[in-house]
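Q: The following comprises the amino acid sequence and a computationally predicted model.
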Amino acid sequence: MDWPTVILILGVLAIATFVAVIVVATRNESRRLDIDTERSEEIRRLVTRYEELATGTRDAQQRAAADLAELHTRVVGVEKLLRSVE
């Protein structure tokens, strides 16, 4: 082989290596973006689930507080009745 052919082959190999590196880097970046998107979606689902659970818990606490207030009212009434009987 003569030198111009060797230089041409080395140039083609260098360009092919450069293109391969760019393809691999682009593929990795695309994969990283897909993973980030999946994580964002999972976080959104978790936040939505947390909000639903928090709302349900708040409603249950309000119902429990209302029931407790009603029981307190009944106990006070029974105490008054017992005091009046004594």
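A: Happy to help now that I have it. What you are looking at is a predicted structure, and each value in this text was computed from that prediction instead of being measured.

Q: can we go C-alpha only for contacts and neighbour counts from here?
A: OK.

Q: For the protein, which segments count as strands?
A: Here the chain has no strands by DSSP state E.

Q: From the centroid of it, which residue is nearest?
A: Ile43 (1.1 Å; C-alpha atoms, centre = their mean).

Q: That one and Thr37: what is the separation?
A: Ile43 sits 10 Å away from Thr37, going by C-alpha to C-alpha, to the nearest Å.

Q: Gly11: neighbour count?
A: Around Gly11 there are 12 other residues, counting by other C-alpha atoms under 10 Å.

Q: Put this next to the previous one:
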Amino acid sequence: MSYTWPEVIFFLGVLILVTFLISVFTVGMFESRKSRRQADAAEALQELVQRFEQLARSTVETQERMAAELAELRSRTESIERILRTVE
């Protein structure tokens, strides 16, 4: 079976076109996966930021509560010291 030059050029063109389409499809798949991974990473980062903010709020509340309790203990200690001074 013998092919003419126009047939060979046509088949080469079809082969190049198919190769190009396959490469475009493959690149599209990789880009899709990459963007999906980036979206997942952004979502995980946002979740981490929210957890950090919640922990920071909790820590501030705990510090404020401890400061109030410490102030109350100081006040009670001063009261006890005054009472002890008057007893002496």
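A: In hand now; what should we look at? All values derive from a computational prediction rather than experimental measurement.

Q: that older thread, and the residue nearest to the centre of structure 1, what's its match in structure 2?
A: Structural alignment places Ile43 of structure 1 opposite Leu45 in structure 2 (criterion: TM-score structural alignment).

Q: What of Thr73 of structure 1?
A: Checking TM-score structural alignment: Thr73 of structure 1 goes with Ser75.

Q: Roughly how far does that match sit from Arg65 of structure 2?
A: 15 Å.

Q: ok, now Ile83 of structure 2?
A: Note on Ile83 of structure 2: its distance to Arg65 of structure 2, by C-alpha to C-alpha, is 27 Å.

Q: For the aligned residue in structure 2 for Ala54 of structure 1, the count of nearby residues, please.
A: Aligned counterpart of Ala54 of structure 1 in structure 2: Ala56 (TM-score structural alignment). Ala56 of structure 2 is flanked by 12 other residues according to other C-alpha under 10 Å.

Q: contacting residues for Ala56 of structure 2?
A: Contact partners of Ala56 of structure 2, counting by C-alpha atoms under 8 Å, 6 or more residues apart in numbering, are absent.

Q: same thing but 10 Å
A: Ala56 of structure 2 makes contacts with Gln50, Thr62, as judged by C-alpha atoms under 10 Å, 6 or more residues apart in numbering.

Q: repeat for Phe18 of structure 1
A: Phe18 of structure 1 touches Val12, counting by C-alpha under 10 Å, 6+ apart.

Q: Please pull up the equivalent of it in structure 2.
A: By TM-score structural alignment, Phe18 of structure 1 lines up with Phe20.
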